[in-house]
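Just a sequence and a predicted model for now, questions to come.
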Amino acid sequence: MFNTKLTPILMLSSFLLTGGMLHAGGSIEGTVIVKTKGLFGKQGAKGDASNVVIFLEELQQPNPNGKEKIVQKGKQFSPRVLPIVSGGVVEFPNEDPFNHNVFSPTPEYKFDLDYYGTGKSKNVRFQKTGAVRIYCNIHSNMVADVLVVPNPYFAKTGKDGKFKISNIPAGKYTFVAWQPSGASEKRGIAIVDGKTININFEVEESVFSIKHKNKYGRAYDKEY
């Protein structure tokens, strides 16, 4: 009598013997070049190409279980740029021996965690996609950006500007190279199962910055 329990194995063997292959999507990899524009409009490649986020613009795949962290230490936010899938939570622990007050003036994400001291932490859940600028109400030099992306197909560059995104479902998509202080670049890419596509991006970083206000919309008081 034929053993039906072996049927899936026999089917898989037949599939492989006839040249079939199993794929887990495709990949893209490449390098981002960051250029800065000077006072006279001349551009030059920046040596440090870190903190550029490359992400797939389509495919809504929120992750309410996602958890990330931006640490407050040495009067700085670390990391400076944090990508997170929509629905996730970001913790803001204070590791300095004095108070901080994390807040964001971004209209779609305006929040204020108020003052809290060393060893304490507060969090924010980020539901909507987009860029969120974050400051400390006490120390004006503390700046961070959270980029809320729609799915897990993203990467953040290091200093060399290199990136790789794997296991992307086959299809035609728009990929975005985003960085916090300049224009983004978008590229249409067709992803093929089992294939890696090499593609490079070039983004422009502004050398000009506008001094921001505190959470009350006023200039910062004397800092300590």
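On my side now, so go ahead. Numbering: from 1, shown residues only.

hey, let's count contacts and neighbours off CA atoms from now on
OK.

just so I have it, where are all the helices in the protein?
7-17 (DSSP state H).

dump the residue contacts of the residue nearest the centre of it.
The centroid of the chain falls nearest to P83 when counting by C-alpha atoms, centre = their mean (2.3 Å). For P83, the contacting residues are V53, V146, L147, V148, V149, K156, by C-alpha atoms under 8 Å, 6 or more residues apart in numbering.

so the third one touches Q127, yeah?
What it means is L147. No - shown here, L147 and Q127 do not form a contact pair, counting by C-alpha atoms under 8 Å, at 11.2 Å.

neighbour count winner among the two?
Taking neighbours as other C-alpha atoms under 10 Å, L147 and Q127 compare with L147 leading, 24 against 18.

In contact with the more buried one, which residues are there?
V81, L82, P83, I84, T129, G130, A131, V132.

tell me what the top strand by length along the chain is packed against?
Counting residues, the longest strand in the chain under DSSP state E turns out to be strand 26-37. Helices and strands touching strand 26-37, by 3 or more C-alpha pairs under 8 Å, 6 or more residues apart in numbering; DSSP states H and E, are strand 43-45, strand 162-168, strand 196-198, strand 201-206.

please redo it, this time with the cut-off set to 10 Å
Packing partners of strand 26-37 (3 or more C-alpha pairs under 10 Å, 6 or more residues apart in numbering; DSSP states H and E): strand 43-45, strand 162-168, strand 171-178, strand 185-191, strand 196-198, strand 201-206.

Please identify which two of the contacts of L147 are farthest apart in space.
V81 and T129 (14.9 Å; C-alpha to C-alpha).

ok, structure two:
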Amino acid sequence: MGSRALKPLLLVLLLAAPLAGAAEPGRVEGVVEISVIGPDGKPQPKADRSGVVVYLTGYTEEPPAEVARMSQRDKTFFPSVLPIVAGQKVEFENKDVVLHNVFSRSVARKFDAGKNRPGEKYVETFKKTGIIDVYCDIHEQMVATLVVVPNRAFAVTDKDGRFVLRGVPPGRHPIFAVHRRDEKSDISRAEVVVEAGRASTATLRLVETRVDDSHLDKRGKKYGPRPDYSGKAP
């Protein structure tokens, strides 16, 4: 074979080498078990195990360009639990018929959207990882949670506590489960080994301890009657 014929062949091999060496991502499948304290003071399994955020750490990824959304309707946040990647933007839109004032006094991220009328939006960027409790300064019953994670390997459990994390690079990774119904922000932690192109399994366990969602307003004071957009007390 002449040198002219070898050059195209060598070029193809050189281009293919990085692709052959790149490890195919794997995935993590599993379940979160939640216990609640029964009337007899003993733990018992909880039937509905939805709303738990499961995520991996150990590596970082760029946030998606997509803006995450948490709206307000019927004096409720939708969704009530929202995982995002550090650096991602979140849009808070008032889809209600009353005034709202979204805020957080969490150590991980403090912000105050101010009073927003129906149809108005507020956008905030969350650059650091952490758990952020979100409230409304007008309606005390409105509570939600943002979980800011370092990469895109996250999921929210279904009613049976099941989850799937996709696109995970091979290796040993810490895996966490966070549930906003846990008063002390106890986080379940384990480790999982992910192999290229394969599914790994994990089981995490939490104990639900929070009995209510009482909290202070954005000034650190107790809530009192205050008018909303309808002119009536909330």
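In hand now; what should we look at? Here the structure is a predicted model, which means the values were calculated and not measured.

one step back: if we only consider the contacts of L147 of the first structure, which is nearest to I199 of the first structure?
Closest to I199 of the first structure, out of all of the contacts of L147 of the first structure and judged by C-alpha to C-alpha, is P83, at 20.6 Å.

excluding its backbone neighbours, what's nearest the closest one?
Spatial nearest neighbour of P83 of the first structure, excluding adjacent residues (C-alpha to C-alpha, 6 or more residues apart in numbering): L147 at 4.6 Å.

any idea how far the one you found lies from V90 of the first structure?
11 Å (C-alpha to C-alpha, to the nearest Å).

Equivalent analysis for A170 of the first structure, please.
Counting by C-alpha to C-alpha, the gap from A170 of the first structure to V90 of the first structure is 30 Å.

And V34 of the first structure, by the same measure?
Counting by C-alpha to C-alpha, the gap from V34 of the first structure to V90 of the first structure is 27 Å.

I54 of the first structure too?
20 Å.

Settle it for me: which of V34 and V90 of the first structure has more neighbours?
When neighbours are counted by other C-alpha under 10 Å, V34 comes out ahead of the other of V34 of the first structure and V90, with 22 against 19.

which ones are touching the more buried one?
Applying C-alpha atoms under 10 Å, 6 or more residues apart in numbering to V34 of the first structure gives the contacts 43-50, 52, 161, 179, 182, 201-205.

So it versus E202 of the first structure, what's the distance?
Distance from V34 of the first structure to E202 of the first structure, counting by C-alpha to C-alpha: 6 Å.

swap in Q60 of the first structure?
Counting by C-alpha to C-alpha, the gap from Q60 of the first structure to E202 of the first structure is 26 Å.

These two - which one has more neighbours?
E202 (17 against 14).

The more buried one - nearest residue in space that isn't next to it in sequence?
I33 is the one closest to E202 of the first structure (C-alpha to C-alpha, 6+ apart), at 4.7 Å.

Would you agree the one you found is in contact with I199?
No - in this structure, I33 of the first structure is not within contact of I199 by C-alpha atoms under 10 Å, at 11.5 Å.

So for the two, which residue has more residues nearby?
Under the neighbour definition other C-alpha under 10 Å, I33 of the first structure and I199 were set side by side, and I33 has more, 20 against 14.

quick one on the thing from earlier: buried only: go through the contacts of V34 of the first structure for me.
Neighbour counting with 16 or more other C-alpha atoms under 10 Å marks A49, S50, V52, G161, Q179, G182, F201, E202, V203, E204, E205 as buried within the contacts of V34 of the first structure.

Any chance of a markdown table for the residues you listed, columns distance to Y115 of the first structure?
Formatted as a markdown table, those follow (distance: C-alpha to C-alpha, whole Å):
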| residue | distance to Y115 of the first structure |
| --- | --- |
| A49 | 34 |
| S50 | 30 |
| V52 | 30 |
| G161 | 36 |
| Q179 | 29 |
| G182 | 31 |
| F201 | 40 |
| E202 | 39 |
| V203 | 36 |
| E204 | 35 |
| E205 | 32 |
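
measure A108 of the second structure to G161 of the second structure for me?
Distance, A108 of the second structure to G161 of the second structure, by C-alpha to C-alpha: 26 Å.

Identify the residue nearest L216 of the second structure in space, chain neighbours excluded?
Nearest non-adjacent residue to L216 of the second structure (C-alpha to C-alpha, 6+ apart): K222, at 5.1 Å.
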